[in-house]
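J.: Attaching a predicted model along with its sequence, questions to come.
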Amino acid sequence: MKTPKIFAAMLLAAGMGTAAQAETLKYSFQGTLNALDPYGLNETFTLSSLGNTYEGLTRRNENLEIEPALAERWEIIDPKRWRFHLRKGVKFHDGGDFTAEDVAFSVDRVRSEGSDLTTRIGPDVTVEIVDDHTVDFVLSSPNPILHSEWDTFYIMDKEWTTEHDAIKVTSASDTTPNYAGLHANGTGPFKIVSHEPGVKTVYEKFDGWWDTPKHNLDTVEFTPISSDATRVAALLSGELDMVYPIPVQDIRRIESNPGTTALTGPELRTVFLGMDQMRDELLYSDVKGKNPFKDAKVRKALYQAIDIEAIKSKVMRGLSTPSAIMIAPALFSGADAFTRYSYDPEAAKALLAEAGYPDGFSVGMDCPNDRYVNDEAICQAVAAMLAKVGVKVDLNAQPKAKYFAKILASGGYDTSFYMLGWTPSSLDSWNVLSNLMNCRDEAGKGSPFNIGGFCDEELDSLTQQILVEIDKDKRDSMIGETYKISHDNAYYIPLHQQSLAWGVSDEVKLVQRPDNQFKFRFVTKN
C-alpha cells in the first residue's frame, strides 16, 4: 500500500527515538478501558489498548502498512485459498505455546454470539489446520483484502480461554464480565498485570516477546480522566507523560508550556449522525404511528439544517475537515467528486413541510461525551441548529460505556438519532460499506453498525461485487456508486474528519498514527 503524504508528515512531527534505559510511561485518555475481551467492543481506543497485549496474524507499522506479526509470511495458493505460515517459538504471557489451534479457535470465537468484531472474517470462510504452524483460509469467492483488518483481530490462547470458562465473548453491554473480560493473556510486547475497570490499568513489558523491542519502557500506567481541564493540568504539571485528546483551545497553552508539546494532524475517522430508519415508529419522538426518518426529505432537511462550517470554526476551532461522504478523502480517490448539501435552514423547513411536518417534531438523540473530540459540544450545537427549523432534540449524552451498550446490537439498537465515528480498520471503503451501509435484521445480522437499520439492496449488491473485484478502476467506480446512493438518499449525515490532538512530554518520543491508535512499541522516554 502506498503511504499517503499525510501519514509521513505526522510521523515526522511525532518523531522516533532509539531505545535507552527502561522507563515508566504514564498516560491518560478521556474514556475508560472496561472489559479486556478483545472481541467485546469494536472501538478504536479499546482495540488500540488491547493491541499492546494481544497480536494478530498481521499488524500495521508506523506508516499503516501491513506487515507480518504472528504469521511470518502468507501466500495465495489460489484465489480462494490463503495460506499463513505461523511464527514458531511464540509464547503467550502465561508461557503457553502459540499454534494453529489458537488461530482456528480465535476464528470461531470472533464470529460467535456477542462478538462485536464478526466482520473481521466472513461467515463463509473456513479454516483448515495444515500443521501446528500452518493454517489455510478457504474462501467461497476471491477476496483481495481478506487480511486487511486482521491487525485488530487478535489471537487468543485456546487453552487459557477454555480453562477459565471464557469462551463466551464479554460484550459491551454485559454487566458481569467473565475471566477474559477482566484478565488478558496475549503474545504482545506488554502484559496486563492489573486492571481496575474504568479506573486504572497497568502494563509491564513482556520479556518473552518474539520481536526485538524498539521501545524502552518497563511499565505503562493508564488512568482515564474524563475532565479535559484535569487531564491537561496533569500533563502540564508533569504528573502524566501523554494525554489525549487535548481540547483544541488548550493547544497553544500546551505548546507554550516548557517541557510539553501538542501533536496535531489529520485523523481517518469520520464523525457522522445516523437515524432510525427501520422501526415503523420511533422509540423517542412525539410523532406516533409513523417514522419521519423513513422519508428522505426529512433526512435531507436535518442535513441542510446543520451549519458544518460553524461547527468547524466555533466548536472544533478549525481542527476538523467537513466531509461529504462516509470516508476520509485520503482513503478514496473519488472523494473530490462529492460535495455536502448546502446549509440552508429555509430549504430544510420547506422539506419538512413537504414531508408533512410543517411544525417540526421532537426526537431523542444519543451521543457519547467522552469518545470523540468535543462530541457532546457538537451534539449540543446540532440540537440548537435543528431547533431553528422546528426539530426539537432531547439530548442524551453519556459516557461511552453506557452509550455503546445502549445503541449497539446487544442493547437492541436502542436509539432514534445518534452520533457515531468510524475509522475503516482496513483503510478501505469495503469496510465502511459492510459495517455501516448494508441491510441488517433486528438481531444485527448484516451490517452490525447500521444502527439506523436502513436497507438498500443495490448497496448490498455493490458491496459484494466490490469485495471480489480485482481491477482497481472498476472497483473504484463501484465504490463511487455506493457513496452516491448513500448521499442521494441521505442515509447518513456525515459531519467531518476530526483532527488528532495529543499532549506529550518533551521527554517522550512516539508515533501519532492517523488511525488514532497509540502503540507502546513505538515509544521511548528519556
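T.: Right, received. Where do you want to start? Every value quoted in this text rests on a predicted model; they were computed, and no experiment measured them.
J.: Please count neighbours and contacts with C-alpha atoms only from this point.
T.: Fine.
J.: Now do the longest strand seen in the chain: which elements does it pack against?
T.: Of all the elements of type strand in the chain, the one with the most residues (DSSP state E) is strand 260-275. Contacting strand 260-275 under the criterion 3 or more CA pairs under 8 Å, 6 or more residues apart in numbering; DSSP states H and E are the following elements: helix 5-14, helix 251-256, strand 417-422, strand 492-505.
J.: Can you pull out the residues in contact with the third one?
T.: Which is strand 417-422. Identification of contacts with strand 417-422 by CA atoms under 8 Å, 6 or more residues apart in numbering yields 269-276, 363-368, 372, 379, 432, 452.
J.: quick one: the strands in the stretch 401-526 of the chain?
T.: 417-422, 492-505, 508-509, 524-525 (DSSP state E, counting those that start in this stretch).
J.: Please read the previous query as pertaining to the stretch 51-200 of the chain.
T.: With DSSP E, counting those that start in this stretch, the ranges of strands along the stretch 51-200 of the chain come out as 58-60, 66-68, 71-78, 81-86, 126-131, 134-138, 190-196, 200-205.
J.: Over to the stretch 201-350 of the chain?
T.: For the stretch 201-350 of the chain, the strands defined by DSSP E, counting those that start in this stretch occupy 217-222, 242-244, 260-275, 320-322.
J.: hey, which of those strands is tucked in deepest?
T.: Sort the strands of the stretch 201-350 of the chain by mean neighbour count, taking mean count of other CA atoms under 10 Å, and strand 242-244 sits at the top with a mean of 27.
J.: Excluding chain neighbours, what is closest to residue 454?
T.: Distances taken as CA to CA, 6 or more residues apart in numbering place residue 277 nearest to residue 454, at 5.1 Å, with adjacent residues excluded.
J.: what number of residues lie near that neighbour?
T.: 24 (other CA atoms under 10 Å).
J.: and it, how far is that from residue 367?
T.: 18 Å (CA to CA, to the nearest Å).
J.: who's in contact with stretch 301-320?
T.: 248-249, 266, 321-322, 341-345, 347-349, 351-352, 373-374, 377-378, 381-382, 385-386, 388-389, 490, 493, 495-499.
J.: From those residues, list just the buried residues.
T.: With burial judged by 16 or more other CA atoms under 10 Å, the buried subset of these is 248, 266, 321-322, 341, 343-345, 347-349, 351-352, 373-374, 377-378, 381-382, 385-386, 388-389, 490, 493, 495-499.
J.: put this beside the first:
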Amino acid sequence: MIHKKTTFTSKSKTALASLLLAGTILTGGMSTAATAQDKVVVAVSPLGADSNLYWTTTGAFIFPSMQTLVGNSAETGKYDNSQLAESWEHNEDFTSWTFKLHPNAVFSDDWGPVTSADVVHSFEIHTGDDAKLSGISALKETTLTAIDDHTVRFDLPTPDPDFLFSHAGRGSLVIYSKAQFDAEGMEGYEAAPAGSGPFKYEGRDVGQSMTFSSIKDHWSGASPEFDEIEFRWVSEPSTRLAMLAAGEAHAVTLPRDLRDDAAEAGETVLSSSAGAMQSTMLFTGKFMKPEAEETRDATSYAWADARVREAVNRALDRDGILEVLYGEGVEALPVYTMDPRFPGYSQELADRFDEDYGYDPEKAMALLKEAGYPEAFDNAAIPLVVTSLAGNPEFAQMAELVQAYLDVVGIETEMREQDWATGNTAIRGFTADFVTPMRNAPVRPAALGVQIFFTEHASPHLDLGDPEINALGGELLTETDPEKRDAILNEMFTSIYESYAHIPMAAVPATVVVSSDLVEGWTFPGSTSSGLSHFELIDLK
C-alpha cells in the first residue's frame, strides 16, 4: 500500500504535559499482545450526532457501509467512479447533470439492486425539513428525475460546474434502500440501514461504538483483509493513545503533541494523500468597502489599511508557527481556498509567497510607520479571537502565537475568548470586529470556497466588501467556459493575495496514527469531513 509516513523527533516546543503523559502511558505499553487481526479497531473523537439517519447529522462521518454517487481517488483525491455512479455528464451550461449507476451495485441483506428509485428516495429524505447536513442547500432547489432504472438527472436552478463536490467526499447525498424503507419504514433505518458499500452495518452501542462486518465478494471488487471494523468514540486523546500503546486499537486520531509522542514510541503517523484542510486568520467586516457600512464604520478598523494588513503578514514567522501548530512537513498556504486540484491555481503566487509574505519584522515596522499606526486609527488594537472548534484544537494556540509576533513589531492586540457559534453568527451578520481563525474542510472547490469566504455571492458568506472581487465573483456565477472560469478565479486569487486581504496559514493533510505492530499502511485522500475514508484499504501486517 502507498502511504505517507512521518517520523518525528523530540522538540523543545513539545508541551511539558505531553511529555509527562507520554512517560506515564507509553512505558512498557508496546509489548502488549496485538489485537486479533480479524477485527480492526479505530478510535476517534465522539460524533456530534450519533444517528443512523445521515441527513439528520452534520455529515461528519459517512458509514463505511454507505455510499455516495461519486468517489474520490485514494491516491489523488480527484473524483472517480469508485462509488455508485459508473459515469456522469453535464450539459453545456452545467445546469443539468446525468449520472449512470453501476449496473451490478446491490444493497446488503438481500435488499436488491441499487436503482434510480433508491437515488430519488434518498434525495427526498435528504432534502426534507429535518435535514441538518452542511451544504444541503445546494440540493434543495434541484429537481431530480429518474430517466430509467439506472440513470438519474439533476436539473439545477443555476449553473454549477462543481456539482460533483456534493456527491463525493463531502457527502450531501448518501444512498439508502427504498425497498427497505417500503418494508420497514424509518424504524428499519434506525435499527440497521442497508448500504451498498464494502461493509455491512452490524450495530452500535450508543455513544460508545459502531461495528461493521466486511462483505466478501463485494460487487465493486473491494476486498478488505479483515472480517470486522469497529469504531470506538473516545473523548480523551490520552485514552486513545493508551489504547494504541496497549494494542487495543489499530488506528487512532490524535492532536499533534500526542502524535509526536506516539511516533517517538515507534508508532506510525500516516497522512492523507491530498490536503484535507486549509487554515487561515480572517479579517472581518466589509473592511475593503469604500464607503462605511450602514451599522458600523468598517474603515475605522486598523486592518482597513492595506499597509497594516501587509505588516501583520510580514510580522509572522509562518515556518515556526506551522511547526508548532501542525508539526513538520506542513506547508504555508499562499491564498486561502486556492488549491492545486481545482481551477484558478496560480503557481506564480506560490513561487512569490516568500518574497511577498515572508517573515520580515523590520519591513512590518516600516509599513506601520508609513501608515501612521497607531495614532491614525480610531480602532488601533486588533482583537484576536481565541476559540475552539471540533477537529481544530490548534485554533486557540494559533491566535496566541500571532499575538506574540504582532507584539514584537508594535501592533496592539486584544485577546477575545468566544465560542465558535457566537463568532460565526457575528461574522455572517457583518457585526464582527475581530480577526479569527477559520478552516476550509474538506477543501471545497476553489470557485465555491472563494465565494463563501471573500464575496457577497454565496450563502452563508463573509464578504470583504471589495468591489473588484465581488464583480469577478458575479461573473463566476454565470460563466461556464472552463478556461474563462480558470482565468476569473486566478484573477480573484491574485487580487486577494496582492491586497493582503487575509492572513493565510496552511494546507494541512488529515492524519491518523496506526500501530506499527499491526498496520502496514492505509491510503486515504482526506476528502471527507472527518478526513478518514477508504477503510477497506487498511493494510494489515
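T.: Looks like it arrived, so ask away. Worth saying up front: this structure is predicted, and the values here are computed from it rather than measured.
J.: Please render the strands of the stretch 51-200 of the first structure as a markdown table that adds mean neighbour count and distance to residue 465 of the first structure to the earlier fields.
T.: Rendered in a markdown table, the data for the strands of the stretch 51-200 of the first structure read as follows (neighbours: other CA atoms under 10 Å; distance: least, CA to CA, whole Å):
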| stretch | mean neighbour count | distance to residue 465 of the first structure |
| --- | --- | --- |
| strand 58-60 | 21 | 25 |
| strand 66-68 | 17 | 24 |
| strand 71-78 | 14 | 19 |
| strand 81-86 | 21 | 19 |
| strand 126-131 | 15 | 20 |
| strand 134-138 | 21 | 19 |
| strand 190-196 | 20 | 40 |
| strand 200-205 | 20 | 43 |
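J.: For the ones you listed, give me a markdown table that also has distance to residue 317 of the first structure.
T.: Compiled in a markdown table, the strands of the stretch 51-200 of the first structure are given as follows (distance: least, CA to CA, whole Å):
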| stretch | distance to residue 317 of the first structure |
| --- | --- |
| strand 58-60 | 31 |
| strand 66-68 | 34 |
| strand 71-78 | 43 |
| strand 81-86 | 47 |
| strand 126-131 | 49 |
| strand 134-138 | 47 |
| strand 190-196 | 35 |
| strand 200-205 | 31 |
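J.: separation between the closest residue to residue 277 of the second structure other than its chain neighbours and residue 369 of the second structure?
T.: What sits nearest to residue 277 of the second structure in space, not counting adjacent residues and going by CA to CA, 6+ apart, is residue 441, at 4.6 Å. Relative to residue 369 of the second structure, residue 441 of the second structure is positioned 37 Å away (CA to CA).
J.: repeat for residue 319 of the second structure
T.: Noted for residue 319 of the second structure: a distance of 26 Å to residue 369 of the second structure, by CA to CA.
J.: So for these two, which sits in the more crowded spot?
T.: Neighbour totals were compared for residue 319 of the second structure and residue 369, and residue 319 leads with 19 against 14 (other CA under 10 Å).
J.: Quick check: the aligned residue for that one in the first structure?
T.: Taking TM-score structural alignment for the superposition, residue 319 of the second structure sits opposite residue 309 in the first structure.
J.: same check, this time on residue 69 of the second structure
T.: Correspondence of residue 69 of the second structure to the first structure, assessed by TM-score structural alignment: residue 57.
J.: Now do the contacts for its match.
T.: For residue 57 of the first structure, the contact set (CA under 8 Å, 6+ apart) comprises 68-71, 86, 150-151, 153-155.
J.: 7 Å instead, please
T.: Counting by CA atoms under 7 Å, 6 or more residues apart in numbering, residue 57 of the first structure makes contact with 68-71, 150-151.
J.: Out of the residues you listed, which are shared with the second structure?
T.: When those are mapped onto the second structure and checked using both residues aligned by TM-score structural alignment, their matches' CA atoms under 7 Å, the preserved contacts are 69-71, 150-151.
J.: Name the nearest of those relative to residue 475 of the first structure.
T.: For these, the minimum distance to residue 475 of the first structure (CA to CA) is 21.5 Å, reached by residue 150.
J.: Alignment lookup: that closest one to the second structure.
T.: Under TM-score structural alignment, residue 150 of the first structure pairs with residue 167 in the second structure.
J.: correct me, but that match touches residue 173?
T.: Yes: shown here, residue 167 of the second structure and residue 173 form a contact pair, counting by CA atoms under 7 Å, at 6.0 Å.
J.: and residue 19 of the second structure, that one's in a helix?
T.: Yes: if the criterion is DSSP: H, G, I helix; E, B strand; the rest coil, then residue 19 of the second structure is within a helix.
J.: Once you drop chain neighbours, what's closest to it?
T.: On the basis of CA to CA, 6+ apart, the spatially nearest residue to residue 19 of the second structure that is not a chain neighbour turns out to be residue 261, at 7.5 Å.
J.: Check residue 388 of the first structure too.
T.: The shortest distance from residue 388 of the first structure to any non-neighbouring residue, by CA to CA, 6+ apart, is to residue 345 (7.5 Å).
J.: My understanding was that that neighbour contacts residue 389; is that so?
T.: Yes: when contacts are counted by CA under 7 Å, residue 345 of the first structure is listed as touching residue 389 (6.3 Å).
J.: ok, residue 482 of the first structure - how many residues close by?
T.: For residue 482 of the first structure, using other CA under 10 Å, the count is 22.
J.: Kindly report the same for residue 339 of the first structure.
T.: 12.
J.: now swap in residue 471 of the first structure and tell me
T.: Using other CA under 10 Å, residue 471 of the first structure has 9 neighbouring residues.
J.: Same check on the one 5 residues further on?
T.: Using other CA under 10 Å, residue 476 of the first structure is surrounded by 17 other residues.
J.: The contacts of residue 57 of the first structure into CSV, with extra columns for distance to residue 189 of the first structure?
T.: As requested, these are arranged in CSV below (distance: CA to CA, whole Å):
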residue, distance to residue 189 of the first structure
68, 15
69, 12
70, 12
71, 16
150, 18
151, 15
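J.: Out of the residues you listed, the closest to residue 109 of the first structure would be?
T.: Once CA to CA is applied, the member of the contacts of residue 57 of the first structure that ends up nearest residue 109 of the first structure is residue 150, at 14.3 Å.
J.: Roughly how far does the counterpart of residue 496 of the first structure in the second structure sit from residue 421 of the second structure?
T.: Alignment note (TM-score structural alignment): residue 496 of the first structure maps to residue 506 of the second structure. Using CA to CA, one gets 23 Å for the distance from residue 506 of the second structure to residue 421 of the second structure.
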